[in-house]
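1. I'd like to go over a predicted model; first the sequence, then the structure.
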Amino acid sequence: MAKPKYDLIMLKLGGEALAGPEGTGISAPRAFDIAKRVKEIREMDVQVGIVIGAGNLWRGKEGLEMGMDQATADYMGMLGTVMNALALMDALEKAGVETRVQSAIEMRAVAEPYIRRRAIRHLEKGRVVIFGGGTGNPYFSTDTAAALRATEIGADILIKATKVDGVYDSDPNANHGAKKYDRLTYLDVLQQRLAVMDSTAVSLCMENKLPILVLNLWDEQALTKAIMGEEVGTLVSN
């Protein structure tokens, strides 16, 4: 079997990846689908870190519209990411994949505190590590948390798994003539304000020369093809 192109990846999932048909809550079948894809990567002997959002449970924007303080709304979102992390851990363990959840906000009864060297050790032992709690600070998105943790653990690539097969110049669901990009530079993304990740996350990846790959999570072959270095999705790099 050919050797994978990447030894260590960071997988960024939106909270909606776990949502049911209504777009909210946690769906067990969705969690098991994701676990199946992650298991396939682990069987290729690739180390996997995961950061997941909380859009299926809580959106800070909704709190702001209610007049809530932004820091409070953001902390609620961070707690939601830990709930999603625990649900995904359960699905992975049921699939036979040893998994650890580390949280940037300490809650020792349910998750390990985030410790960089411990996370790296778990990865070296073949465990999947799910990083919950965002960065531990308000005003930062889970995109930024994924870029930060990927940099800290020395990931080869940050893979953002979405519902579309790459980055387009406009919403492909609304505009059937939208143009798909196969490759972009970090500056392209920042200057054109393309919906890849927020600007803080993209800037962090640019500074650390960490490539970003955007692909369709629900394409059964996309993730494994990406790991093998095949052309899939949209690659953002220098």
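-> That came through, no problem. Note that the structure is predicted; figures quoted are calculated from it, not measured.
2. contacts, neighbours, all on C-alpha from now
-> OK.
3. could you find the closest non-adjacent residue to Ala40?
-> Quick fix: residue 40 is Glu, not Ala. Leaving aside its sequence neighbours, Glu40 sits nearest to Thr224 (Cα to Cα, 6 or more residues apart in numbering; 7.4 Å).
4. would you say the one you found is within a strand?
-> No - in this structure, Thr224 is helix, not part of a strand, as judged by DSSP: H, G, I helix; E, B strand; the rest coil.
5. tell me where this protein has helices.
-> Using DSSP state H, the helices found in the chain span residues 28-42, 60-65, 70-94, 116-124, 142-153, 186-192, 199-207, 222-227.
6. thinking again about what came up before, measure the residue nearest to Glu40 to Pro172 for me?
-> 24 Å (Cα to Cα, to the nearest Å).
7. second structure follows, compare the two:
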Amino acid sequence: MNTPKYKRIVFKLSGEALAGEEGFGINPTVVNSIAKQVKEVVELGIEVAIVCGGGNIWRGKIGSEMGMDRANADYMGMLATVMNSLSLQDSLENVGVPTRVQSSIEMRQVAEPYIRRRAIRHLEKGRVVIFAAGTGNPYFSTDTTAALRAAEIEADVILMGKNNVDGVYTADPKTDATATKFEELSYLEIISSGLEVMDTTASSLSMDNDIPLVVFSLNEEGNIKRAAMGEKIGTTVRGKY
């Protein structure tokens, strides 16, 4: 397959993936590897937007369970995604990929404010755009951010890179030896079966806007390019029923 399947993608990168084996914080080696793989995709002529999670630094849900105000805990999580986004921006620019970070929470000293038309213009000019600070609202995950931004910029697909798992399974393959992998399924099946791929809000938004999702492993180098080219890796979630 020599021709990319997609013209414009949203790459959803979990915070845990940036932590590597440590499970916490930012691993520079891992971030540099991801940056080089993203560069390969950009060189194919594919327009790339990225949404970073923040679970390697802070999880709003955990803060809430500890007794913190939920909204406050979620805002802290949004700030964690900004830290991850700036780290990834630095690595991308070090390998020669022009990158812009757009934040849903205004912080002009470090990032542009999120403006849809400006984001699309950056993509058309071959720049990578990293969407930081979630949707800017508490109670919404970065999965929902990926679905929302994908709809807004009219992306062809959401590529979801996972750490230590190569797709969607019937159960957690780390704890259940009988878990089997799905090659393909629908958002409706994800919602009705309670599969922990994306939260219900993100799944519904992606389904309503007919945006397919590809879930794959980041542990094998080159998988981002394979997914962007449309190769059969991981699990594909259909946009429509």
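-> Nice, thanks for sending it over. The structure displayed is predicted, hence computed values, not measured ones.
8. need the TM-score between these chains.
-> Superposed pair, TM-score by TM-score structural alignment, normalised by the length of the first structure: 0.97. Supporting alignment: 238 aligned residues with a Cα RMSD of 1.1 Å.
9. dump the helices of the first structure into JSON lines; add distance to Ala19 of the first structure as well.
-> As requested, the helices of the first structure are exported to JSON lines (distance: least, Cα to Cα, whole Å):
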{"stretch": "helix 28-42", "distance to Ala19 of the first structure": "7"}
{"stretch": "helix 60-65", "distance to Ala19 of the first structure": "17"}
{"stretch": "helix 70-94", "distance to Ala19 of the first structure": "10"}
{"stretch": "helix 116-124", "distance to Ala19 of the first structure": "27"}
{"stretch": "helix 142-153", "distance to Ala19 of the first structure": "17"}
{"stretch": "helix 186-192", "distance to Ala19 of the first structure": "28"}
{"stretch": "helix 199-207", "distance to Ala19 of the first structure": "24"}
{"stretch": "helix 222-227", "distance to Ala19 of the first structure": "20"}
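10. including mean neighbour count and distance to Met107 of the first structure, could those helices go into CSV?
-> Shown next, in CSV, are the helices of the first structure (neighbours: other Cα atoms under 10 Å; distance: least, Cα to Cα, whole Å):
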stretch, mean neighbour count, distance to Met107 of the first structure
helix 28-42, 18, 23
helix 60-65, 14, 21
helix 70-94, 21, 10
helix 116-124, 16, 16
helix 142-153, 23, 18
helix 186-192, 15, 36
helix 199-207, 18, 26
helix 222-227, 19, 32
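11. between the ones you listed, which one is nearest to Tyr6 of the first structure?
-> Closest approach to Tyr6 of the first structure among the helices of the first structure (Cα to Cα): helix 222-227, 6.0 Å.
12. so what's the gap between that closest one and the chain middle?
-> Centre-to-centre, helix 222-227 of the first structure and its host chain are 15 Å apart (Cα atoms, centre = their mean, to the nearest Å).
13. who's in contact with the closest residue to Thr144 of the second structure other than its chain neighbours?
-> Distances taken as Cα to Cα, 6+ apart place Ala202 nearest to Thr144 of the second structure, at 4.2 Å, with adjacent residues excluded. Contacts for Ala202 of the second structure (Cα atoms under 8 Å, 6 or more residues apart in numbering) come out as Asp143, Thr144, Thr145, Ala146, Ala147, Leu148.
14. mind checking how far Ala202 of the second structure is from Thr180 of the second structure?
-> Following Cα to Cα, the distance that separates Ala202 of the second structure from Thr180 of the second structure is 24 Å.
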